[in-house]
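**Q** Mind folding the following:
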Amino acid sequence: MSTTHLLIRKDQLATARLHTDTTERPLADGQVRVRIDSFALTSNNITYAAFGDAMSYWQFFPSEEEGWGSIPVWGFASVVQSLHPGVAVGERLYGYWPMATSAVLSPDRLSPARFTDAAPHRAELPAVYNQYFRCNADPLYTTDTEDLQALLRPLFITSWLIDDFMADNDFFGATTMLLSSASSKTAYGTAFQLHQREGIEVVGLTSPANVAFCQSLGCYDRVVTYDALDSIAADTPCVYIDFAGNGELRTAIHERFANLKYSSSIGGTHVEQLASKGAGKSLAGPRATLFFAPAQIKKRTTEWGADEFGRRMVAAWHQFLSKVTDTNNPWLHAEHHHGGEAVQAAYAQVLAGKGDPRTGHILSLFKTPGGR
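**A** Have a look, this model is predicted:
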């Protein structure tokens, strides 16, 4: 079967094109071929691209074309060909995929719940991204919530880890958490967790257009527009959790809050400003430090054990999902995009940071559901 990819210019993220490889390469012993049925596209994936070279995200699914890359995405795939005795044709998998119609994996370290892709080019990359979950034994999987899993699962795990990291460090002595890009999924997942902490005020920073949405979530103690930072006392002992990557905003926060205890950079919803003023080392106060989720996963699995880590994460996920899907006030609905042109248009929309924060984009490079 031919494989279609959406390729992105690494140095110019707004430039994207479809590429179809009509030559199907035969599988080696131990490999499987999967059909990538659907995947989510969020600002988190734009962060992968923005930090693609610095943090090796382009290396997961390398393109054979110089200067072009495939952005990793989270979603679901079905095994269509297998030369591995432990993986059956028809098996459904959740994991990390290229923006493509198919992929080849080399399953290793199999258990009933998951396996690892042992492809040589992924050996030195963070292990958390190389795991594939077998849906028939995955405690987070339900058939009717695939869209929400693709949209929220990787983001919520990051949110849960940010909250745990802050608590693990006694919130760096702060009582107020300032979250930029408060309408983004990773931000409000983090706010959902932090809101349950005693003695911590959660302040959402957002644009005027998203104030009502952020307030409706009920997980922010206060919602403040970016141009109203002076409504927060300058001597507030606070931590800045930066989901926006907006250099000017980061500078303004560092300069205003003399009692800024810690500055954590999570991602970039404002990609064009990642390298602008305030992104460097000349900031007032603490140095902005990039949060790397795999490091906190490694720390906690060592301290708690993998089983306990999984139990806590699953419990938090189900609690969050019940809130997101509350019929009286659902936080999110999925919008589906099928076919190459629709996927390109959705990518351009997400890259530009446009759209309703209640809308999540589920993409497939196939023109119709079911991989046709």
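
**Q** CA atoms for contacts and neighbours, from now on please.
**A** Noted.

**Q** Mind giving me the packing neighbours of the helix or strand where Leu7 lies?
**A** Here Leu7, judged by DSSP states H and E, is contained in strand 3-9. Judged by 3 or more CA pairs under 8 Å, 6 or more residues apart in numbering; DSSP states H and E, the packing partners of strand 3-9 are strand 12-21, strand 68-69.

**Q** Report the secondary structure element holding Ile36.
**A** Judged by DSSP H and E, Ile36 forms part of strand 32-41.

**Q** list the buried ones in the helix or strand that that strand is followed by?
**A** Once the chain leaves strand 32-41, the next helix or strand it forms, by DSSP H and E, is helix 43-50. By 16 or more other CA atoms under 10 Å, the buried positions in helix 43-50 come out as Ser43, Asn44, Asn45, Ile46, Thr47, Tyr48, Ala49, Ala50.

**Q** structure for this one too, so we can compare:
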Amino acid sequence: MPTTLLIRQDALDQTRLQTLPDAALAAGQIRVRIGPFALTSNNLTYAALGQSLRYWEFFPSGEAGWGIVPAWGFATVVQSALPGVAVGERLYGLWPMADQAVLQPQRLRPDSFVDAAPHRVPLHPVYNHYSRCAADPLYTAGSEDLQALLRPLFITSWLIDDFLADQGFFGAGTVLLSSASSKTAFGCAFQLAQRAGLTVVGLTSPANMAFCTSLGCYDRVLAYDALDALPAETACVYVDFSGNSALRQAVHARFAQLRHSCTVGATHLAQLGMDVQLPGPPAVPFFAPAQIRKRTQDWGRQGFNARQAQAWQALLVRVGAPVRPWLVPQHHQGAAATQALYLQLLAGAGDPRSGHMVSMATA
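**A** Purely as a prediction, here's the structure:
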């Protein structure tokens, strides 16, 4: 009997566990056992933006007002009614926070397929894509934890760096990154730090300044209330991973030479809000699938994958270094532990160096 974590869509701190009978597979479907998957601030962003960006629609709960937050990670095929997908096959992709799921694979390739369940067809295909680990160029069996924790975030990080470089950084020499301790932010900083002549500044809470400084990918790390440490005439780009509208207002008001402002995530859920008369350029949401589409057209699928794989391997080596790793995986087992961890992260608790890996199925 599958167990799923449900979240109240209009009150994200209200949760409960749902257990339903197994559904029989139809022809062309597969059943997978999910785990482990990563639970990070990225999942909180999916919940916070679930209505506007349709994240609640990937795995409908069947109950009005209650949703299932998607999570990136791994699963193993335990039942198959589809020739070409075998029991025991390992998959990477987007899953419900649950212990099992049913997919309807189509467009089978040696390295991937898409879930063509009718409710997912109108949604963006990037999120419907599943990698078949045996032929996935980014997969290594010994680093599944880091892959689940960083891979979807890394793709966004890498694409932000690529987008800004493609735009000549809008004529700016400094990039400001909020929520600098977040995985998406430091993945982006890692890419930006490799570009000559660019100053990368991380903005974070006082509690996370030491962690951000220890990473070595920021030229400067500033507390959120220390923006005046940078000259007001600094020509800069702002990449907002926090979603904190008050901070965004402060950045826009401080820097008259703000050349571009983009919003990516929402780690500071309590400070989400609408901008009123925002000074300077508008805050533009960054949509990773649009940059993927552009670069796939520019470089071809093979060229895109090769560039991505090269950058990914470099980050993986640094993050998992034996001495002072950037990220240390921690494992959580069972539905109750998953529910407790979600609420802990929602409350803003946790060590930024900890990476939480979850399996809802009992061992």
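
**Q** Can you calculate the TM-score here?
**A** The TM-score (TM-score structural alignment, normalised by the length of structure 2) is 0.99; 363 aligned residues with a CA RMSD of 0.8 Å.

**Q** just the helices and strands packed on strand 3-9 of structure 1: most buried one?
**A** Per residue and on average, the most neighbours among these fall to strand 68-69, with a mean of 24 (mean count of other CA atoms under 10 Å).

**Q** what's next to the next helix or strand after that strand, contact-wise?
**A** On the C-terminal side of strand 68-69 of structure 1, the nearest following helix or strand under DSSP H and E is strand 73-82. With contact meaning CA atoms under 8 Å, 6 or more residues apart in numbering, strand 73-82 of structure 1 is reached by 30-41, 45, 88-99, 146, 149-151, 154.

**Q** Got a quick ChimeraX command for the buried subset of those residues?
**A** Those of the contacts of strand 73-82 of structure 1 that count as buried under 16+ other CA under 10 Å are selected in ChimeraX with:
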select :31,32,33,34,35,36,37,38,39,40,41,45,92,93,94,95,96,97,98,99,146,149,150,151,154
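
**Q** now for Asp227 of structure 1: what does it line up with in structure 2?
**A** Here Asp227 of structure 1 is matched to Asp225 in structure 2, going by TM-score structural alignment.

**Q** Give me the neighbour count for that match.
**A** 13 (other CA atoms under 10 Å).

**Q** quick one: the strand holding Ile36 of structure 1 to strand 3-9, angle?
**A** For strand 32-41 of structure 1 against strand 3-9, the angle by axes from the mean of the first three to the mean of the last three CA atoms, to 10 degrees is 50 degrees.

**Q** matching residues in structure 2 for strand 32-41 of structure 1?
**A** With TM-score structural alignment as the criterion, strand 32-41 of structure 1 aligns to 30-39.

**Q** quick one on the thing from earlier: quick check, the match of Asp227 of structure 1 in a helix?
**A** Yes. The assignment for Asp225 of structure 2 (DSSP: H, G, I helix; E, B strand; the rest coil) places it in a helix.

**Q** what about it, distance to Pro137 of structure 2?
**A** 43 Å (CA to CA, to the nearest Å).

**Q** Which residue in structure 1 aligns with Gly73 of structure 2?
**A** By TM-score structural alignment, Gly73 of structure 2 lines up with Gly75.

**Q** and Ala233 of structure 1, what does it touch?
**A** Under the criterion of CA under 8 Å, 6+ apart, Ala233 of structure 1 has no neighbours.

**Q** Show me where structure 2 has its helices.
**A** Under the criterion DSSP state H, helices of structure 2 are mapped to 41-48, 144-166, 183-192, 209-215, 245-254, 288-319, 335-346.

**Q** Residues contacting the third one, please?
**A** So the one you mean is helix 183-192 of structure 2. Residues from elsewhere that reach helix 183-192 of structure 2, judged by CA under 8 Å, 6+ apart: 150, 153-154, 156-158, 160-161, 177-180, 198, 200, 217-218, 241, 315.

**Q** superposed on structure 1, where does it end up, distance-wise?
**A** Helix 183-192 of structure 2, aligned to structure 1 and superposed, deviates on average by 0.2 Å (mean CA distance after the TM-score superposition for structure 1).

**Q** Which part of structure 1 matches that helix?
**A** Taken onto structure 1 by TM-score structural alignment, helix 183-192 of structure 2 occupies residues 185-194 there.

**Q** Also the last one?
**A** Against structure 1, the aligned range for helix 335-346 of structure 2 is residues 340-351 (TM-score structural alignment).

**Q** The matching stretch against structure 2, how far on average?
**A** On superposition with structure 2, the mean distance recorded for stretch 340-351 of structure 1 (mean CA distance after the TM-score superposition for structure 1) is 1.0 Å.
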